[in-house]
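Trainee: here is my input; please provide its structure:
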Amino acid sequence: MSAVACLCAAAAYAAGSGAFRTGTDDKVAVPVTDRRTAGYCAALHALLPSRLNGLPRHDLKPRSDLVAGWGRPTVVLRCGVPRPAVDADPDTPAASVGGVTWSFEQDRDGGVRMTTTLRKAYVELYLPPEYAHDAGPLVDLAAPVRRSVPEGI
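Mentor: Now for the predicted structure:
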């Protein structure tokens, strides 16, 4: 199944899963991590693209190697988040793109939160409703995630 088809399936599956927002256009919650995870996240931050699926990168508040944003409304990446509870459910929708597997949930507003699986640090990507149908960001993030966050749990 293609990543786009998986995203559409996630929309149907998760429509009632509850609302969540990672942050606003300017301010975002920075994850609290241990030193090892922070190292993986700093390495990822250094490799993140200046454009994500054509959207320009911009600073978030507070500035941190654990967060990044692109476009308006903002696509938000957070590194070092806790393992999502939905990952315990074997029926949680997931997609593998460029060698990186992501689980995903949809909020009530139509946005989608995706989180890497089977990596030493969890990387979360929040796509606002305007971008929730597009797998392009996952393609753009595959190489940076593969190169900076080792597989394993």
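
Trainee: only C-alpha atoms for contact and neighbour calcs from this point on.
Mentor: Noted.

Trainee: so what's the residue nearest the centre of the chain closest to, chain neighbours aside?
Mentor: Closest residue to the average C-alpha location of the chain: residue 125 at 1.7 Å, with C-alpha atoms, centre = their mean. With C-alpha to C-alpha, 6 or more residues apart in numbering as the measure, residue 77 is the residue that lies nearest to residue 125, at 4.5 Å, once sequence neighbours are left out.

Trainee: if we can go back for a sec, quick one: name whatever helix or strand follows the helix or strand harbouring the residue nearest to the centre of the chain.
Mentor: Taking DSSP states H and E as the definition, residue 125 sits inside strand 122-127. Helices and strands here follow DSSP H and E; after strand 122-127, the next one along the chain is helix 136-148.

Trainee: another for comparison:
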Amino acid sequence: MTSSYHRLFRTSAAAALLLSAAVACSPTDVTASSAVPTPSAEVAKYCEALHKELPEKVIENVGRTELSPESPLTAGWGDPAIVLRCGIDRPAEVGDPKANGVEVNGVSWVVDDRGEDGLRFITMYREAYLELLVPASYHADAGILVEFAKPVAKNIPKSLEDPKF
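Mentor: Predicted structure coming up:
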């Protein structure tokens, strides 16, 4: 009887350990990750100013979420995360004459529909390039850019550089 008791105890302890590991790894504890851009000091200053004025909520009242690593060059909303990265290198899409574009409240964006991966928006004609990645699960369109237009227009100066077509 003693050996059955020890076996039961070991099995229960192992199950409890696995359960606690599963809870520790649950989605509520997961922090989204995003590569942090490495812009020049001037561009980083624009991005840091922008970061302070980003909206707390975006489409469908989706609130801010933490990204890893934390940085004033990145921000996130929701789960899965809508991710903004400021100070990215100039993407090829910006100079593509076939790229879809949209202007929202004075801010121009390239719209890259990535199908099942969602939408990628990239600013144009600004001193810093921003990328906004919106997962397909949000069923978003360019309307999400309204939330970002005012802070971008205020903190990222217009560029004199035209895209090279």
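
Trainee: just tell me the aligned range of the strand holding residue 125 of the first structure in the second structure.
Mentor: Residue correspondence for strand 122-127 of the first structure in the second structure, counting by TM-score structural alignment: residues 129-134.

Trainee: mean shift between the matching stretch and the first structure?
Mentor: After superposition onto the first structure, stretch 129-134 of the second structure sits on average 0.4 Å from its aligned residues (mean C-alpha distance after the TM-score superposition for the first structure).

Trainee: now do that stretch: distance to the chain's middle.
Mentor: The gap between the average C-alpha position of stretch 129-134 of the second structure and the chain average comes to 7 Å, counting by C-alpha atoms, centre = their mean, to the nearest Å.

Trainee: now check the first structure for the residue matching residue 100 of the second structure.
Mentor: Structural correspondence for residue 100 of the second structure with respect to the first structure (TM-score structural alignment): residue 93.

Trainee: what's the burial count for that match?
Mentor: A count of neighbours around residue 93 of the first structure, defined by other C-alpha atoms under 10 Å, yields 21.

Trainee: which residues does it contact?
Mentor: The contact partners of residue 93 of the first structure, taken as C-alpha atoms under 8 Å, 6 or more residues apart in numbering, are 6, 9-10, 13, 103-105.

Trainee: which ones among those lie within helices?
Mentor: Secondary-structure check on the contacts of residue 93 of the first structure using DSSP state H: residues within helices are 6, 9-10, 13.

Trainee: where in the first structure does stretch 75-87 of the second structure fall?
Mentor: Mapped onto the first structure with TM-score structural alignment as the criterion, stretch 75-87 of the second structure occupies residues 68-80.

Trainee: quick one: residues in contact with that stretch.
Mentor: Applying C-alpha under 8 Å, 6+ apart, the set of residues contacting stretch 68-80 of the first structure is 22-25, 30-33, 37-38, 41, 45, 51-52, 55-60, 66-67, 121-128, 130.

Trainee: please identify the helix or strand for the closest residue in space to residue 130 of the second structure that isn't next to it in sequence.
Mentor: Excluding the flanking residues, the one nearest residue 130 of the second structure by C-alpha to C-alpha, 6+ apart is residue 86, at 4.4 Å. Of the helices and strands defined by DSSP H and E, residue 86 of the second structure is found in strand 82-88.

Trainee: wait, doesn't the residue nearest to the centre of the first structure sit right on residue 105?
Mentor: No: Residue 125 of the first structure is not in contact with residue 105 according to C-alpha atoms under 8 Å; the separation is 10.7 Å.
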